[in-house]
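Chemist: missing the sequence, but the structure's below:
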């Protein structure tokens, strides 16, 4: 749980330190702007941007029942964030598995990515696809609906 919040907390702490320094030097406008930028970066790298994560076993069971893709992801991954942002509201229709919270999800990713935890890994109809194009994922999602 704490690992998922490491990057966002580093952004907030680092931004606060730099903003405090700017404020002390007499630049309150720049300090506030910089703090807002770092807060935005923290938010984008937090688990809050992604739909609620479920365990890998549950995601696989649900996917087998309704054909929706499963996305294995982790907080702080820029490619996962890119996929999430490009899917927009459609991202809620996918099953998201946070590999940092679910050891079985991490093992599933390592099994298809040569022992690496390369994310996002999208499983469609039982076939894994490592770091697929977001347009392709959107297409697969519309086919499963």
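Modeler: That came through, no problem. For clarity, every value in this text was computed on a predicted model and none was experimentally measured. Residues are numbered from 1 along each chain as shown.
Chemist: only C-alpha atoms for contact and neighbour calcs from this point on.
Modeler: OK.
Chemist: buried stuff in stretch 70-87?
Modeler: Using 16 or more other Cα atoms under 10 Å as the test for burial, stretch 70-87 gives 70-76, 79-81, 83-87.
Chemist: got it, and stretch 6-18?
Modeler: For stretch 6-18, by 16+ other Cα under 10 Å, it's 7, 8, 9, 11, 12, 13, 15, 16.
Chemist: out of those, what pair is the most spread apart?
Modeler: 7 and 16 (14.0 Å; Cα to Cα).
Chemist: hmm, back to that, now flag whichever of the buried residues of stretch 70-87 is closest to residue 108.
Modeler: Of the buried residues of stretch 70-87, the one sitting nearest to residue 108 (Cα to Cα) turns out to be residue 72, at 8.8 Å.
Chemist: next, the one to line up against it:
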């Protein structure tokens, strides 16, 4: 769980440092701008952007029951963020598994990708798809 927050905390710290420096140089407007930009980047890279993750076993059970795809992801992955943002509201219609929180999910991704933890890996009807196009994922929703 801690690993997913390292990058957002680093961005937030950089934002505070940049804002402090700009304030010390007499530019409060620039300080506010820097801080807001780094805050936005930290928020986008945090686990908060993604729907609540569940375990891999629970995701498989739910997927079998409702036919919705499973998305294996991790914090800080720009391709996962791209998928999440392009799906917009439809993202809540998928089952999300954070591989950094769930070892079984990480093992499922390694099995699907030949030993790598390449994410996002989307499982549709038991078949894995590595880094699929978000429009294709949307078309797979029931």
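Modeler: That came through, no problem. Note that the coordinates shown come from a computational prediction; the quantities given were computed from them, not determined experimentally.
Chemist: could you tell me which of the buried residues of stretch 70-87 of the first structure belong to strands?
Modeler: 70, 71, 72, 73 (DSSP state E).
Chemist: okay, the aligned partner of the third one in the second structure and residue 79 of the second structure: tell me how far apart.
Modeler: In the second structure, the residue paired with residue 72 of the first structure according to TM-score structural alignment is residue 72. Counting by Cα to Cα, to the nearest Å, the separation of residue 72 of the second structure from residue 79 of the second structure is 11 Å.
Chemist: which neighbours do those two share?
Modeler: 119, 120 (Cα atoms under 8 Å, 6 or more residues apart in numbering).
Chemist: need the helices for the second structure, in chain order.
Modeler: Under the criterion DSSP state H, the second structure contains helices at 6-24, 28-45, 56-66, 78-87, 103-113, 134-139.
Chemist: now do the contacts for the residue nearest to residue 121 of the second structure when sequence neighbours are not counted.
Modeler: Distance criterion Cα to Cα, 6 or more residues apart in numbering; nearest residue to residue 121 of the second structure, sequence neighbours excluded, is residue 130 at 4.4 Å. By Cα under 8 Å, 6+ apart, the residues touching residue 130 of the second structure are 113, 118, 119, 120, 121, 122.
Chemist: adding neighbour count and distance to residue 57 of the second structure, write the residues you listed out as TSV.
Modeler: Shown next, in TSV, are these (neighbours: other Cα atoms under 10 Å; distance: Cα to Cα, whole Å):
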residue	neighbour count	distance to residue 57 of the second structure
113	16	18
118	19	19
119	24	18
120	28	17
121	24	16
122	24	15
